[in-house]
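Peer 1: coordinates only, sequence not included:
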């Protein structure tokens, strides 16, 4: 059972009300991520994200140095089962009518969602549309490529601006995906391993 926080519930309520960015929406606009240099700062062993255990951080994307130099890039994964649990809790808290619940339920992405957070120097650099997110399977075949919609950053502190968004994923087979987040402003790419769990039967 996933722990449910008020912040997570509010986030899901906002997401289900406004809709998620879809995985296939911007494939044609994706820049050539192969030209991005992979962040040279690597962990000796991939580090599991403290709040999103399905994600392992391969390159050093969220440490103090990344926060200072404006390369902070955090990827979290919210499985379908977790989002379903949260929407059931929202139904209980808000006493939704059945039609409202069904509408919210239908809006949940079958493959769960990626939550992306970046902190960059200067307001123009912190925009999710600068990113291209590519996932490949164990055989190296591309599973999806996403350019998030424009999501301008807000002032975070010092000279940093933060942008954050949720990206809906299609239904995926249970597997470990290598996910590469490239930034067209920095010409850097950050790497992760995301463990996709089975989607529970309805």
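Peer 2: That came through fine. Everything numeric in this text was worked out from a predicted model, so none of it was measured.
Peer 1: CA only for contacts and neighbour counts going forward, please
Peer 2: Fine.
Peer 1: please enumerate the helices of the protein.
Peer 2: 6-18, 64-69, 80-94, 98-107 (DSSP state H).
Peer 1: can you list contacts of the last one?
Peer 2: In this case it means helix 98-107. Helix 98-107 is contacted from outside by 16-17, 19, 84, 87, 91, using CA atoms under 8 Å, 6 or more residues apart in numbering.
Peer 1: equivalent analysis for the longest one, please.
Peer 2: When contacts are taken as CA under 8 Å, 6+ apart, the neighbours of helix 80-94 outside the stretch itself are 2, 4, 8-9, 12-13, 101, 104-105, 108-113, 199-200.
Peer 1: for that helix, buried residues please.
Peer 2: For helix 80-94, the neighbour count (16 or more other CA atoms under 10 Å) marks 80-87, 90-91 as buried.
Peer 1: likewise for the first one?
Peer 2: The neighbour-count criterion (16+ other CA under 10 Å) identifies 9, 12-13, 15-16 as the buried residues of helix 6-18.
Peer 1: and here's the other structure:
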């Protein structure tokens, strides 16, 4: 009886070990207990742990930022006061502002080929889980950032939406990792 109990415990333990993912897929991102505000973008909160310390460990840092159309308009107006722009330059910059703002995706990866932006897929869902925006980032290479890290940056125009809280996931197909964020869209001004 005792050997039967011991054997069944060993088999249960072996079964649970076999059921867990192995290899690259097992390397998931740790999550915060409470979402953390991003230091650069007041509209974004990090759900997965994605800090400079982890960048030192595995060389995979991904940051999501959001710039509202109102913020970009203020910046262009301030630049117009500082610089001697012609009206055509101001009108061109004004027309280039996306009505819903822009998402800014910044990544740091090891090696020059690790920064291939087309490996990233960005998916935005609302609180009900309905997909409202999805895009594979356009191809692009990065620039040297320091030591063996390279930085890539992409700005994506975002569709105009009412003020709400959205879930954003950035999936890296090469690293088999997903970076999660909460985006709080501001009210239109």
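Peer 2: Perfect, I can see it now. Please read these numbers as outputs of a predicted model, since none were measured by experiment.
Peer 1: if we can go back for a sec, looking at the buried residues of helix 6-18 of structure 1, which is nearest residue 167 of structure 1?
Peer 2: Lowest distance from residue 167 of structure 1 to these (CA to CA) belongs to residue 15, with 9.8 Å.
Peer 1: which residue packs closest to the closest one, ignoring adjacent ones?
Peer 2: Setting aside the residues directly before and after it, residue 15 of structure 1 is nearest to residue 166 in space (CA to CA, 6 or more residues apart in numbering), at 7.7 Å.
Peer 1: so residue 25 of structure 2 makes contact with residue 173?
Peer 2: No: using CA atoms under 8 Å, residue 25 of structure 2 is not in contact with residue 173, being 10.6 Å away.
Peer 1: aligned to residue 44 of structure 2, what sits in structure 1?
Peer 2: Using TM-score structural alignment as the criterion, residue 44 of structure 2 maps onto residue 55 of structure 1.
Peer 1: please disregard the earlier target; I meant residue 124 of structure 2.
Peer 2: Per TM-score structural alignment, residue 124 of structure 2 is aligned with residue 135.
Peer 1: so what's its match up against?
Peer 2: By CA under 8 Å, 6+ apart, residue 135 of structure 1 lies in contact with 142-145, 177-180.
Peer 1: in structure 2, which residue is closest to the centre?
Peer 2: Nearest to the geometric centre of structure 2 sits residue 64, at 4.1 Å (CA atoms, centre = their mean).
Peer 1: map that residue onto structure 1.
Peer 2: Using TM-score structural alignment as the criterion, residue 64 of structure 2 maps onto residue 75 of structure 1.
Peer 1: count of residues packed around the residue nearest to its match when sequence neighbours are not counted?
Peer 2: Closest residue to residue 75 of structure 1 apart from its sequence neighbours, by CA to CA, 6+ apart: residue 116 at 4.9 Å. For residue 116 of structure 1, the count of nearby residues is 20 (other CA atoms under 10 Å).
Peer 1: isn't residue 116 of structure 1 up against residue 72?
Peer 2: No: at 10.6 Å, residue 116 of structure 1 and residue 72 do not qualify as touching, with contact defined as CA under 8 Å.
Peer 1: state the distance from the spatially most distant residue from the centre of structure 1 to residue 77 of structure 1.
Peer 2: Ranked by distance from the centre of structure 1 (CA atoms, centre = their mean), the top residue is residue 97, with 29.9 Å. Relative to residue 77 of structure 1, residue 97 of structure 1 is positioned 29 Å away (CA to CA, to the nearest Å).
Peer 1: structure 1: strands as residue ranges?
Peer 2: In structure 1, the segments counted as strands under DSSP state E are 37-38, 42-48, 55-59, 72-78, 113-121, 131-136, 142-146, 154-157, 160-168, 175-183, 188-196.
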